[in-house]
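Asks: any chance you could fold what I've pasted below:
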Amino acid sequence: MPHEQTERIVEINGIELHVMEAGRSDGEPILLLHGFPEFWWAWRNQISALAEVGFRVIAPDLRGYRQSSALPGWKNYTVEKLVSDVVELAAALRVGRFNLVGLDWGGIIAWTLAARHPVLVHRLVVLNAPHLDIVQTVLKERPTQILKSSYIGFFSAPIAA
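Replies: Okay, here's the model as predicted:
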């Protein structure tokens, strides 16, 4: 049986983040960070399952995706700003420590958040994103990975957007 999901807009850091929530308001919080070029819907199957076992599930559209604010210029999308968005979102939703799951680009944000704000993260799960300490090594040892990731640069070109 699917669990009821609610959506809202949360204003933080001068932007609006669209957030999908499910589960008990007093449940253990778990934040789900999607990858590129997805949005909260990437977690649609996991949201209900996690809510059913008692979690308070929070799945935002990250900055620049789907129904969240999209600002011009790459400087509005640094890892620092994206991490700050998640930290401020948790604060706005009155979430103390939380479980954090990140996929792909959301995984990079999750690794960085856990490294810079370890007291906020209870448990960390990262899918399809290397640990920050080995990213440079992987790129040096496997230069083909740079080519495989070059599609991200394509989407930052004004004509593609």
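Asks: hey, let's count contacts and neighbours off CA atoms from now on
Replies: Noted.
Asks: Thr78: how many residues sit nearby?
Replies: 11 (other C-alpha atoms under 10 Å).
Asks: sequence B follows; please return its structure for comparison with A:
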Amino acid sequence: MSEIQHQQVAVNGIDLSLYIAGPERGRPVWLLHGFPECWHSWREQIPALAAAGYRVFVPEMRGYGQTSAPPDIADYDLLTLCADIQRAMDLFGHRDVVMVGHDWGAVVAWHLALLEPVRITSLVTMSVPYAGRAKRPVVEIMRQLYADRFNYILYFQESGVAERELGADIERTLRLFMQDEDVFLQQKPVTATLLEGVVLPRKLPDWCSPQDLAVYVKTLAAGGFRGPLNWYRNFERNWQRTEFLAGKQVQQPTLFLIGDRDPVGVLEAHTLKRMPEVVPNLQQAVLENCGHWIQNEQGQKVNALLLGFLGTALSRSLRTQPNTLETPRSE
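Replies: Below you'll find the model as predicted:
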């Protein structure tokens, strides 16, 4: 981890914080984190990819850590989040990219693959599947399904409410998320709060040391939860702005990973079933005894699947002609 470099680059109207590792001539691999995570959630994948000859780019996504956190909800719509990464790829001169995403990072990665069918040549997504543009906004569907009981997506919609609860004790919030994934599936009244009735476990999970947790806490403390939660407040805007993608398939060779204990598998069962229709060049793997934080919980298995997939999906050697033109300043 000592060989990771940090850069701050100006793209798409924000300052984007980036962690970079691996040989400069290596094929670019972008690792996009989810909620409520940070670049450090890829701590096991970064050295493995770098050792295999890849040039690894790990952003702190918009609203997180040292990356800018604009105040307006509309500044976090999906196409804007994609544009952050697209403009950064432009800046570095990337022409042949592997895109990897987990959770909300997977949502961005799916759409980047649709927007960039030429220069994104391979795709790996984790935990959040994709089956095309919905017939109506997700939040509209949620309001119908959860009119009389709690749903975390609906709870996140009102500005200021969830950020006050989650930000009151950031370490406690993160520990609860890491160790009690069913917090998002709780059956309780519609008037409840997310963490209401959740008991804090006595110890951290095996995959997260106190030092790791400290990095997460520092990241979320930098800008709070408003920016990350604003990602959830754009479902209707996302649906409106992505109409031009309706009917398009993800054509790139794609690997999808999910844990058998991931609550997303319950929430997105229909999407999982339909995914091969929209992603024709798809490989899938379900990791046993694994929850939502897949790249940490079973880092070695994820690395083996990731590197094995890339070894067969890419059409040329890992170390060929340079495909980056790195000019941004180093910190």
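Asks: which stretch of helix or strand covers Asp85 of structure 1?
Replies: Counting by DSSP states H and E, the element that carries Asp85 of structure 1 is helix 79-92.
Asks: packing partners for that helix?
Replies: Here helix 79-92 of structure 1 touches strand 5-12, helix 105-116, going by 3 or more C-alpha pairs under 8 Å, 6 or more residues apart in numbering; DSSP states H and E.
Asks: at 10 Å instead, please
Replies: strand 5-12, strand 15-23, strand 29-33, strand 56-60, helix 105-116 (3 or more C-alpha pairs under 10 Å, 6 or more residues apart in numbering; DSSP states H and E).
Asks: what about the second one, how far off from structure 2?
Replies: Strand 15-23 of structure 1, aligned to structure 2 and superposed, deviates on average by 0.3 Å (mean C-alpha distance after the TM-score superposition for structure 1).
Asks: so which of the helices and strands packed on helix 79-92 of structure 1 gets nearest Ala70 of structure 1?
Replies: Closest to Ala70 of structure 1 of the helices and strands packed on helix 79-92 of structure 1, according to C-alpha to C-alpha: strand 15-23, at 8.4 Å.
Asks: any idea how far Glu24 of structure 2 is from the closest residue to Ile294 of structure 2 other than its chain neighbours?
Replies: Using C-alpha to C-alpha, 6 or more residues apart in numbering and skipping the chain neighbours, the partner closest in space to Ile294 of structure 2 is Gly259 (6.4 Å). Separation of Gly259 of structure 2 from Glu24 of structure 2 (C-alpha to C-alpha, to the nearest Å): 33 Å.
Asks: more neighbours: which of those two?
Replies: Per other C-alpha under 10 Å, whichever of Gly259 of structure 2 and Glu24 has more neighbours is Gly259, with 23 against 18.
Asks: surely that one meets Ala285?
Replies: Yes. Counting by C-alpha atoms under 10 Å, Ala285 is a contact partner of Gly259 of structure 2 at 8.5 Å.
Asks: what touches both of those two?
Replies: Met126 (C-alpha atoms under 10 Å, 6 or more residues apart in numbering).
Asks: list the contacts of the most centrally placed residue in structure 1.
Replies: Central residue of structure 1 (C-alpha atoms, centre = their mean): Leu33, 2.4 Å from the mean position. Leu33 of structure 1 sits next to 39-40, 42-43, 58-62, 86, 100-110, 126 when contact means C-alpha under 10 Å, 6+ apart.
Asks: my guess is Ile5 of structure 1 meets Trp40, correct?
Replies: In this structure residue 5 of structure 1 is Gln, not Ile. No. Gln5 of structure 1 is not in contact with Trp40 according to C-alpha under 10 Å; the separation is 11.7 Å.
Asks: one step back: okay, the helices and strands packed on helix 79-92 of structure 1 in CSV with distance to Lys75 of structure 1 next?
Replies: As requested, the helices and strands packed on helix 79-92 of structure 1 are exported to CSV (distance: least, C-alpha to C-alpha, whole Å):
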stretch, distance to Lys75 of structure 1
strand 5-12, 17
strand 15-23, 14
strand 29-33, 20
strand 56-60, 20
helix 105-116, 16
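Asks: out of the ones you listed, nearest to Gln136 of structure 1?
Replies: Of those, nearest to Gln136 of structure 1 by C-alpha to C-alpha is helix 105-116, at 13.2 Å.
Asks: run through who's touching the closest one.
Replies: 31-38, 62, 78-84, 86-87, 100-104, 117-118, 120-133.
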